[in-house]
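Enquirer: predicted model, plus sequence, below.
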Amino acid sequence: MISSLRIKPYYFYFNDRREKLMNKFIANQNDDNQTLFKFLKKNYKTTPLSVIYKWLRKGDIKINNKRIKDKDYLIKTNDVIVVYDNNKPVLRDDFKKLSNYDIDVIYEDTNLLIVKKPYNVEVHSPVKTSMDDIVKNYLFDTKQYNPSEENSYVISHIHRLDKLTSGLIMYAKNKQTHDIMVEAIQDKDKIEKYYRCRIDVPVTESLVAKGWIKYDPIIQKSVFSEEFRSDYKEATTIFNVVSLDVTNEQTELEVQILTGRKHQIRATLEYYGASIINDSRYSGTIINNNKMIFLFANKLVFNGFEGNLENLNGKIIEIEPTW
């Protein structure tokens, strides 16, 4: 685990007429390669950008006892950053300490955590208890994360799952891992994500669905089309048959998404007339009243990583669907 103690900001008055405060930060490894401007924005969220630019212009910022006016200066571990101004940094208030919580850890190492997200839990929510909140509490309670010791990094999910989708979700324990994993997902070259779903029609052949998709906030669902539309985003999904239940006219599919669009699997299947069971929003057949849709993120495959994440290469993290 990559971590470093942060000395909290402290303040004192100078003996000149301006009586400016001094706010001091010591950068840790989660601040590495972040621009000075971005660092300041994160720590002074309520301060107007015009004021931050003024600090830079007037030389009110010192790093390692040298005045720095370059907003693109790259922060390095152990840099001592001093801001001479009356504006106080905004203390983080996004950590919700939970008295009790349940978490199902599937895989963990010093950099990465993979957990099973339950059905009907948001990945992130400013109001309700989210998966992000649960993971932060787990890492806090196991002494792997302390928000008061971080200048800018907040434990964050690497990818999302819909509220109604359960299954595997990844979290980075440090900024370096988060940036590498997000890039890997965007480049589609190091992480393969697989889902399992059950649909309400019998299917015997595989399908590579290529088209375009758009989320409509008015109807709160995505719309898929095989025809190009300028305001839609490209979407590609691979469907392979796992098993066929002829009696109940149901099919279990393995699904691989090559693009990460909102409700991509659900909207694509609806377009082809093969909706997910219990997915009423996308025309699925309801077979019970627990409202859990039959869609599950069940497998992650890793390859091509270097450095601190090289240990992931060849790993297949897989669990059986629960629905």
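Expert: Okay, I see it.
Enquirer: can we go C-alpha only for contacts and neighbour counts from here?
Expert: OK.
Enquirer: can you pull out the helices in the stretch 201-323 of the chain?
Expert: For the stretch 201-323 of the chain, the helices defined by DSSP state H, counting those that start in this stretch occupy 264-271.
Enquirer: number of residues surrounding Lys42?
Expert: Neighbourhood size, Lys42 [other CA atoms under 10 Å]: 16.
Enquirer: pretty sure it sits against Glu150.
Expert: No. Judged on CA atoms under 8 Å, Lys42 makes no contact with Glu150 at a distance of 11.0 Å.
Enquirer: all strands of the stretch 101-250 of the chain, in order?
Expert: Counting by DSSP state E, counting those that start in this stretch, the stretch 101-250 of the chain has strands at residues 105-108, 112-117, 156-157, 166-172, 191-199, 207-216, 221-225, 233-245, 250-257.
Enquirer: quick one: the ones you listed as TSV, columns for distance to Gly273 and mean neighbour count too.
Expert: What follows is the strands of the stretch 101-250 of the chain, written out as TSV (distance: least, CA to CA, whole Å; neighbours: other CA atoms under 10 Å):
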stretch	distance to Gly273	mean neighbour count
strand 105-108	34	14
strand 112-117	28	20
strand 156-157	32	20
strand 166-172	23	23
strand 191-199	10	22
strand 207-216	13	18
strand 221-225	12	21
strand 233-245	14	18
strand 250-257	13	21
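Enquirer: nearest to Val51 among those would be which one?
Expert: Of all the strands of the stretch 101-250 of the chain, it is strand 156-157 that lies closest to Val51, at 28.8 Å by CA to CA.
Enquirer: centre of the chain to that closest one, how far?
Expert: Here strand 156-157 is found 4 Å from its chain centre; the criterion is CA atoms, centre = their mean, to the nearest Å.
Enquirer: A further structure is provided below for comparison with the first:
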Amino acid sequence: MSRLLNIKISDEYSGRIDKVLSDIYPEFTRSFIQKQIEDNNLKANGKTVPAKYKVKLNDIIELSIPAPRQIETLAQDIDIDIVYEDSDIVIVNKPQGMVVHPSAGHDDGTMVNALLYHCKGNLSGINGEIRPGIVHRIDKDTSGLLMVAKNDSSHFYLSNLLKDHNITRKYHAIVYGVIKEDEGIIEKPIQRCQQDRKKMGISQNGKFAKTKYKVLERFKDTTYVELSLFTGRTHQIRVHMTSIGHPLVGDPVYGRKKHLFGLNKQTLHAKILGFTHPSSLNEMYFESEIPIYFKDIIDKCKKI
């Protein structure tokens, strides 16, 4: 069945309607919104508008989400670490090196391929055939906890928790340099780099981003930290820590050209995930063990 969303524009939002709606609903990409506009599934104040339409205060937006098409991505019998599962959600512990969903150069072998097999296709469909069930992503070379929705109502609920910053997400990382302060907060806006669309960077024109860091252990030339996300921008932790002079050890994009121990993957693990369950409304809390690759790097840092 299709789903109708009604949005009243507050003074918090301004600009093109496709960008505004993708900000309000992070689960929808701008290309998805633009496709709905092309298909006449979006109206502003009862009238169809182009993607470049600039919203105004108190505009009433109606967005009709079409019923999901049958998922065509291949289900594959890939061993994955399921931490928790019920009729609404799946919590999975993703290994470093595994891509979350199919993309250019990664047609199969992804977490989505594995989940389709494990869940027998019972995943939310609002993200289409490529990203079924995926509420939020973590990078290929980041390990740790990932939250997955098995139906559309759970997906919308969890996406709104994310949008309202009501999900606890804590990461562990090893960064270069010895951080003097025991903890601190980074508030710097982030946007995609114009020169390299694969990279993000600090820009006053970017989206608000906030990260808290806490020192867990100091070594000779590196620091083991816990990072709490208040927002969820692409590459947020990697960009923020680089911006204060402490890039992640092994980060091939934002780190040093040559890394300790010959690493070419960032040492970043999504360790803690907490949220309110979409059906029971119980408080859920999950914590994963630091993986072996991460422990090995800590041991090596201690020996320097």
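Expert: Cool, got the structure. Since the structure is predicted, the reported quantities are computational estimates derived from the model, not experimental observations.
Enquirer: would TSV of the strands of the stretch 101-250 of the first structure with distance to Arg92 of the first structure be doable?
Expert: Shown next, in TSV, are the strands of the stretch 101-250 of the first structure (distance: least, CA to CA, whole Å):
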stretch	distance to Arg92 of the first structure
strand 105-108	26
strand 112-117	22
strand 156-157	14
strand 166-172	19
strand 191-199	32
strand 207-216	32
strand 221-225	33
strand 233-245	35
strand 250-257	35
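Enquirer: out of those, nearest to Asp132 of the first structure?
Expert: Closest among these, using CA to CA: strand 156-157, at 6.7 Å.
Enquirer: in the superposed pair, what's the mean gap between that closest one and the second structure?
Expert: Once fitted to the second structure, strand 156-157 of the first structure is off its aligned match by 1.2 Å on average (mean CA distance after the TM-score superposition for the first structure).
Enquirer: residues making contact with that strand?
Expert: Val123, Asp132, Ile169, Met170, Tyr171, Ala172, Lys173, His178 (CA atoms under 8 Å, 6 or more residues apart in numbering).
Enquirer: now do 6 Å
Expert: Residues outside strand 156-157 of the first structure that contact it (CA atoms under 6 Å, 6 or more residues apart in numbering): Met170, Tyr171.
Enquirer: output the residue interval of the second structure matched by that strand.
Expert: Per TM-score structural alignment, the counterpart of strand 156-157 of the first structure in the second structure is residues 133-134.
Enquirer: let me know how buried the residue lying closest to Lys214 of the first structure once chain neighbours are set aside is, in neighbour terms.
Expert: Using CA to CA, 6 or more residues apart in numbering and skipping the chain neighbours, the partner closest in space to Lys214 of the first structure is Tyr232 (4.9 Å). Other residues lying near Tyr232 of the first structure total 16 when counted by other CA under 10 Å.
Enquirer: how about Tyr232 of the first structure, what's its match in the second structure?
Expert: Per TM-score structural alignment, Tyr232 of the first structure is aligned with Gly206.
Enquirer: what's the answer for Lys175 of the first structure, then?
Expert: Lys175 of the first structure maps onto Asp152 in the second structure, by TM-score structural alignment.
Enquirer: pull the contacting residues for that match.
Expert: Going by CA under 6 Å, 6+ apart, the list of residues near Asp152 of the second structure reads Ser124.
Enquirer: quick one on the thing from earlier: the residue nearest to Lys214 of the first structure touches Tyr215, doesn't it?
Expert: No. Contact criterion CA atoms under 6 Å: Tyr232 of the first structure and Tyr215 do not qualify, at 8.5 Å.
Enquirer: list residues touching both of the two?
Expert: By CA under 6 Å, 6+ apart, no residue touches both Tyr232 of the first structure and Tyr215.
Enquirer: and the residue nearest the centre of the first structure?
Expert: His157 (2.8 Å; CA atoms, centre = their mean).
Enquirer: what distance do you get for Ile286 of the first structure to Gly273 of the first structure?
Expert: Look at Ile286 of the first structure and Gly273 of the first structure: by CA to CA, to the nearest Å, they are 15 Å apart.
Enquirer: next one: Val246 of the first structure
Expert: 17 Å.
Enquirer: where exactly do the helices run in the stretch 51-200 of the first structure?
Expert: 131-141, 175-187.
Enquirer: could you dump those helices into a markdown table with distance to Leu164 of the first structure added?
Expert: Formatted as a markdown table, the helices of the stretch 51-200 of the first structure follow (distance: least, CA to CA, whole Å):
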| stretch | distance to Leu164 of the first structure |
| --- | --- |
| helix 131-141 | 13 |
| helix 175-187 | 22 |
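Enquirer: which of those is buried the deepest?
Expert: helix 131-141 (a mean of 20; mean count of other CA atoms under 10 Å).
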